[in-house]
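S.K.: can you look at this prediction? I've put the sequence above it.
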Amino acid sequence: EIIDLKLINEAALEFDLPKINAFDNEIKELGEIKYDFNDFNIACYGFKIKDDIKSKIKAHFISYENSDKNNGFSLLQLNPELSYKMAANIILDAYDSGADFMVVNQAKDFYMFDTCSKKLMQSSGREFKDFYVLSYFEFLSLIQGIKNPSLQNHDLKVSLI
């Protein structure tokens, strides 16, 4: 709304996202299912998992109130503390709703939830080190039994497979 009213210089909001390897290995379609995520509760942020994938695995996809709310990335340069609070509210909502991990479809979301996780924990005063964030491509790879090297680079360490 602030941007629409021209109350702020849009250039102040620009942010060069660092390269995130979690989005390098795009998988176009799902191959053989080697890991069905049975008994896992999965939260998705900003998108919905396709029905054909849901039907092939046994995971439970949870809904949570903040799944489509703005995570603050667009405000990161203008007001980092507000951005961290916004992102922390989202990830903690998924965590408190029973999710074992979160899947994101955009690099900016991964950056906010994983790369900035320490700042989110500081901002919220809560720990969620046993929670982690996967890119959609990492998730599809894991379903097929492929452990992407990008998992090693996460700030929230993935201890799934």
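M.R.: The structure has been received and is ready for your questions.

S.K.: alpha carbons only for contacts and neighbour counts from here, please
M.R.: Fine.

S.K.: residues making contact with the biggest helix by length in the chain?
M.R.: When the chain is scanned for its longest helix (criterion: DSSP state H), the result is helix 80-96. Helix 80-96 is contacted by residues 43, 64-67, 69-73, 75-76, 101-102, 112-113, 116, 119-121, 123-124, 128, 131 when judged by C-alpha atoms under 8 Å, 6 or more residues apart in numbering.

S.K.: what about versus this one:
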Amino acid sequence: MKLEISLFRFDKDSDYLPYYTKHFLTLKDEKNLLDILKRIHENEEFSFLDSKDSIFVVNKKFLFGLTALEDIIKIFGKDLIIEPISIKRAYKDFLINEDDFYSKFEILERFCSSEDNTFYNNQKIYYYASNTLSYKEKYIGDALLLLASKLIDENSDKRSDILKILKEQKYGASFHTNLKNRVLNFDTNIEDNIKSIQEELNFLKDFNEKTIKFEDIQIDFNLKNSFKNFNITLYNKDSKFDTFLEKFEANFINLENLDLAIKSFFINPKLTYFVASQILLSAFDEGADFLVVFNNDDFFIFNNKLKEIERISNREIPLPIIHISELQMLASGDFDKAKKSFKNHKINPRII
């Protein structure tokens, strides 16, 4: 089996911008990602941490260097893009300045033992995997929220003091975005522990904005329009529609499924607008004809809050948003019903 690998390279002392080198590797007895990097290093020197604790980004997913190669190929295929855990903080290939990570520990250091310090250091993957860092570098980080959860569980008498400190942070727990789609083989208990802290701080609330009520989709229907030659981006795809979407001949553009942090929208709407802008701009720049959403809440954010999204991105984003039920209307030829529904759109798809 042969892998095609794009390897991140950057030297702050000689390079103005990062670049990628291409490597075609016929597998021998490599067992994990570190083995691959060491094999490439034999022919072309570059800097990386050869350790059981090393972390990398492969095809936008954060994972450990000891992750089995078999699992990586099964999930991503044979074309791999390998990057450091922070491109912005890289100074020599895969080596990064981690001062930001260690400085955040100081916020709760007074409550910690040496074991707690070790625990915090072991949460590094969750710190750098957070998409929030692309919005606010001063975010206290998910590693600290996990540390807070551990400290409270083990020392209930410190609960009020720890929560008070967390609530005082300008870029604290209300800036958390879900890690599920960012980390390979993600343990959902991690997200549960962070949410427990957010709930303690009253930073979560069910999304209750008034939005359009769309019709339920009919999975079995007569397909009249297959959207051949259309480029369609799907956001937050619900797997129950897989069979429905298989009927289409469209080119589906795969983008990173970023979390809109809708449950903290009431306290931190700008975070949601920023993530929404990342999603829309990626879809638009990839040449999507429109973006399909699968629930009413997502439609409300992308459609009703478009002006706020454009303002935070400082760009116009003329990308139509279509609800999955509207896609079915179009596919089944029910154009009159679709036209009526499109009247509620900030950007009329104009594809009928």
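M.R.: Perfect, thanks for sending it. All values reported here derive from a predicted model rather than from experimental measurement.

S.K.: mean offset of the longest helix of the first structure relative to the second structure (after superposition)
M.R.: Mean deviation of helix 80-96 of the first structure relative to the second structure after superposition (mean C-alpha distance after the TM-score superposition for the first structure): 1.3 Å.

S.K.: how far does that helix sit from its chain's centre?
M.R.: 11 Å (C-alpha atoms, centre = their mean, to the nearest Å).

S.K.: so what corresponds to Asn9 of the first structure in the second structure?
M.R.: Correspondence of Asn9 of the first structure to the second structure, assessed by TM-score structural alignment: Asn202.

S.K.: tell me, how many residues neighbour that match?
M.R.: By the criterion of other C-alpha atoms under 10 Å, Asn202 of the second structure has 14 neighbours.

S.K.: does it count as helix, strand or coil?
M.R.: coil (DSSP: H, G, I helix; E, B strand; the rest coil).

S.K.: next up, the contacts around the residue positioned nearest the centre of the first structure.
M.R.: Centroid-nearest residue in the first structure: Val104, 3.8 Å away (criterion: C-alpha atoms, centre = their mean). Under the criterion of C-alpha under 8 Å, 6+ apart, the neighbours of Val104 of the first structure are 44-47, 110, 133-136.

S.K.: can you rerun that using 10 Å?
M.R.: 43-48, 110, 113, 133-139 (C-alpha atoms under 10 Å, 6 or more residues apart in numbering).

S.K.: how about Ile42 of the first structure?
M.R.: Contacts of Ile42 of the first structure (C-alpha under 10 Å, 6+ apart): 59-63, 94-95, 98-103.

S.K.: in strands, which of those residues appear?
M.R.: Cross-referencing these against strands under DSSP state E gives 60-62, 101-103.

S.K.: which among those end up buried?
M.R.: 61-62, 101-103 (16 or more other C-alpha atoms under 10 Å).

S.K.: can you tell me the residue that sits opposite Glu81 of the first structure in the second structure?
M.R.: Glu81 of the first structure maps onto Lys270 in the second structure, by TM-score structural alignment.

S.K.: which residues in the first structure form helices?
M.R.: 51-54, 80-96, 107-110, 117-124, 136-143.

S.K.: and for Gly119 of the first structure, the neighbour number?
M.R.: Slight slip there: residue 119 of the first structure is Lys, not Gly. 19.

S.K.: that one maps to what in the second structure?
M.R.: Under the alignment (TM-score structural alignment), Lys119 of the first structure maps onto Glu308 of the second structure.

S.K.: the residue nearest to that match when sequence neighbours are not counted and Leu204 of the second structure, how far apart?
M.R.: Excluding its sequence neighbours, the residue lying closest to Glu308 of the second structure (C-alpha to C-alpha, 6 or more residues apart in numbering) is Tyr273, at 6.6 Å. From Tyr273 of the second structure across to Leu204 of the second structure, the span is 17 Å (C-alpha to C-alpha, to the nearest Å).

S.K.: of the two, which one has the most company?
M.R.: Tyr273 (26 against 21).

S.K.: can you put the buried ones among the ones in strands among the contacts of Ile42 of the first structure in a markdown table and add distance to Ala88 of the first structure?
M.R.: Output for these, formatted as a markdown table (distance: C-alpha to C-alpha, whole Å):
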| residue | distance to Ala88 of the first structure |
| --- | --- |
| Phe61 | 20 |
| Ile62 | 18 |
| Phe101 | 14 |
| Met102 | 13 |
| Val103 | 15 |
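
S.K.: tell me which two of those sit farthest apart.
M.R.: Largest separation among these by C-alpha to C-alpha: Ile62 and Val103, giving 11.4 Å.

S.K.: anything in contact with each of these two?
M.R.: Counting by C-alpha under 10 Å, 6+ apart, the residues touching both Ile62 of the first structure and Val103 are 42-44.

S.K.: distance to Asn21 of the first structure for these - can I get that in JSON lines?
M.R.: JSON lines is the format used below for those (distance: C-alpha to C-alpha, whole Å):
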{"residue": "Ile42", "distance to Asn21 of the first structure": "21"}
{"residue": "Ala43", "distance to Asn21 of the first structure": "21"}
{"residue": "Cys44", "distance to Asn21 of the first structure": "19"}
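
S.K.: mind listing which of those residues are in strands?
M.R.: 42-44.

S.K.: tell me the one of those residues nearest Ile20 of the first structure?
M.R.: Out of these, the member with the shortest distance to Ile20 of the first structure (by C-alpha to C-alpha) is Cys44, at 18.5 Å.

S.K.: what's the match for the closest one in the second structure?
M.R.: With TM-score structural alignment as the criterion, Cys44 of the first structure lines up with Leu234 in the second structure.

S.K.: count of residues packed around that match?
M.R.: The number of residues near Leu234 of the second structure, taken as other C-alpha under 10 Å, comes to 20.

S.K.: I'd say it and Leu258 touch.
M.R.: No. Checked against C-alpha atoms under 10 Å, the pair Leu234 of the second structure and Leu258 is beyond contact range at 11.8 Å.

S.K.: quick one: neighbours of Ile8 of the first structure, just the number.
M.R.: 12.

S.K.: any figure for the gap between the nearest residue to it once chain neighbours are set aside and Lys69 of the first structure?
M.R.: Nearest residue to Ile8 of the first structure, sequence neighbours excluded (C-alpha to C-alpha, 6+ apart): Ile2, at 6.6 Å. Going from Ile2 of the first structure to Lys69 of the first structure by C-alpha to C-alpha gives 17 Å.
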